[in-house]
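Chemist: need a 3D model of the sequence below.
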Amino acid sequence: MYIIVGLGNPGREYEGTRHNMGFDVIDDLSEKLNIAVKKLRFKSLIGEGIYKEEKVILQKPQTYMNSSGEAVYDIVNFYKLPLSNLIVVYDDKDLDVGKIRIRKKGSSGGHNGMKSIIYLLNSEDFPRVRVGIGKPKGDMIEHVLGRFNESDKTIVDNSIDRAADAIIDIIENGVEHAMNLFNGGSECLL
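Modeler: You can find the predicted model right below:
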């Protein structure tokens, strides 16, 4: 079983913002894996399905970003999931727009949603897929809660699609394989 968590903020006012890249990747995965994310459970919108004989749960915490750990802790604890089968996808200001980066484990990198998850799970040892949103030119909050320029739309859509493909590759072939395949530049390596 895999639980794939996309981080973001609930509500229409946050749709399409840089901070909701995790939600956007979950939406892409929902289509690719034919798993509807509609049930309200574990303080989240979730969807459950089977992919290649593996149970997959897609999760979009509804706790707001800074409290994401509450929803993740609840579902991981309920299913007694080994943390190696938890994949968290989220925005990263330290990566250029269009880049994705996969890691087996690591610190929060200053991301408040990840801080909350790491704190409540009491561990940094779970895979994550970071999607680049670029460095802010001004205020950090305005940057993450802002939207991409229209000129970046194709690059952003491609990075969302590649992040979803990377997560599928983790399920099929493991984290190391996905890291080797996807931790390159901004172009698709497939």
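Chemist: can we go C-alpha only for contacts and neighbour counts from here?
Modeler: Noted.
Chemist: select the longest helix from the chain.
Modeler: For the chain, the helix reaching the highest residue count under DSSP state H is reported as helix 153-173.
Chemist: quick one: contacts of that helix?
Modeler: Contacts to helix 153-173, defined as CA atoms under 8 Å, 6 or more residues apart in numbering, come from residues 2, 21, 24-26, 28-29, 52, 87, 97-100, 129, 131, 175-178, 182, 186, 188.
Chemist: switch to 6 Å and redo it
Modeler: Residues outside helix 153-173 that contact it (CA atoms under 6 Å, 6 or more residues apart in numbering) are 25, 29, 98, 178.
Chemist: quick one, the helix or strand hosting the last one and helix 153-173 angle?
Modeler: Take DSSP states H and E as the rule and residue 178 turns out to sit in helix 175-182. Here helix 175-182 points in a direction 150 degrees away from that of helix 153-173 (axes from the mean of the first three to the mean of the last three CA atoms, to 10 degrees).
Chemist: please name every helix or strand in contact with helix 175-182.
Modeler: Helix 175-182 sits against helix 153-173, with contacts defined as 3 or more CA pairs under 6 Å, 6 or more residues apart in numbering; DSSP states H and E.
Chemist: list the buried residues for the helix it packs on?
Modeler: Going by neighbour count (16 or more other CA atoms under 10 Å), the buried part of helix 153-173 is 155-171.
Chemist: I'd like the structure of this one too, to check against the first:
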Amino acid sequence: MKYLLVGLGNIGPEYADTRHNIGFMVLNYLAKKHEAQFDVGRHAFVTEIKYKGKSFTLVKPTTYMNLSGKAVAHYLSSLKIPVANMLVITDDLAIPFGKLRMRAKGSAGGHNGLKHIEETLGNNEYARLRFGVGSNYPKGRQVDYVLSPFSNEEQEQLPALIETAAEMCLSVGTIGLERTMNFYNK
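Modeler: Got it, this is the predicted structure:
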């Protein structure tokens, strides 16, 4: 069984530790834990890990957030992975920091990366792991907020949250989406 894990973010050192790059951070954790190296692929940095007899392709789009669907479409097609076996990891302003929510489908909720994936696939019927980054910003300043680093207090909690998010990603491949959601969405 093959699975596609797509971590959303922006390339470049200026974005590396920002809230918007939490998808990259989760995949970096998984790759490091499984001693895998990312290679430059088409529209993305790509690597593969094996876990409990399953194969997970980790994709970090290099197209910047607003064109994330390009990488998604390419890897779903070239690796012949059904959309049902894809999970997108993304930041979410509507969820408080420290909360993780997995959904089988849903709206883009104003997130440009999810919007482009939805436009590219022609629907919103794909699983996503939404990593809460909170909404502690002045009205109209959400772009500055998501492109800023986590606070010192948040950074202390981040490693455990990233580890849990990574466990959730692998769980989708081992026990399935429904059981993973039932277990983790508390």
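Chemist: residue range for the helix holding residue 178 of the first structure in the second structure?
Modeler: The counterpart of helix 175-182 of the first structure in the second structure, using TM-score structural alignment, spans residues 177-184.
Chemist: for that stretch, list every residue counted as buried.
Modeler: 177, 180, 181.
Chemist: now the spatially closest residue to the first one that is not a sequence neighbour: how far from residue 136 of the second structure?
Modeler: Using CA to CA, 6 or more residues apart in numbering and skipping residues adjacent in sequence, the residue nearest residue 177 of the second structure is residue 104, 7.3 Å away. Relative to residue 136 of the second structure, residue 104 of the second structure is positioned 27 Å away (criterion: CA to CA, to the nearest Å).
Chemist: so between those two, which is more surrounded?
Modeler: Between residue 104 of the second structure and residue 136, residue 104 has the larger neighbour count (other CA atoms under 10 Å), namely 15 against 12.
Chemist: the more buried one touches residue 127, doesn't it?
Modeler: Yes - contact criterion CA atoms under 6 Å: residue 104 of the second structure and residue 127 qualify, at 4.1 Å.
Chemist: alignment lookup: residue 135 of the first structure to the second structure.
Modeler: Aligned by TM-score structural alignment, residue 135 of the first structure pairs with residue 135 of the second structure.
Chemist: tell me if that match really is in a helix.
Modeler: No - counting by DSSP: H, G, I helix; E, B strand; the rest coil, residue 135 of the second structure is not found in a helix; it is coil.
Chemist: what is the burial count for the residue nearest to residue 92 of the second structure when sequence neighbours are not counted?
Modeler: The shortest distance from residue 92 of the second structure to any non-neighbouring residue, by CA to CA, 6+ apart, is to residue 132 (4.9 Å). Residue 132 of the second structure: 21 surrounding residues under other CA under 10 Å.
Chemist: for residue 132 of the second structure, which residues are in contact?
Modeler: 92, 95, 96, 97, 98, 99, 100.
Chemist: from the centre of the first structure, point out the most distant residue.
Modeler: residue 138 (24.5 Å; CA atoms, centre = their mean).
Chemist: what secondary structure does it sit in?
Modeler: coil.
Chemist: distance from the helix holding residue 178 of the first structure to the second structure after superposition?
Modeler: In the superposition with the second structure, the average deviation recorded for helix 175-182 of the first structure is 1.1 Å (mean CA distance after the TM-score superposition for the first structure).
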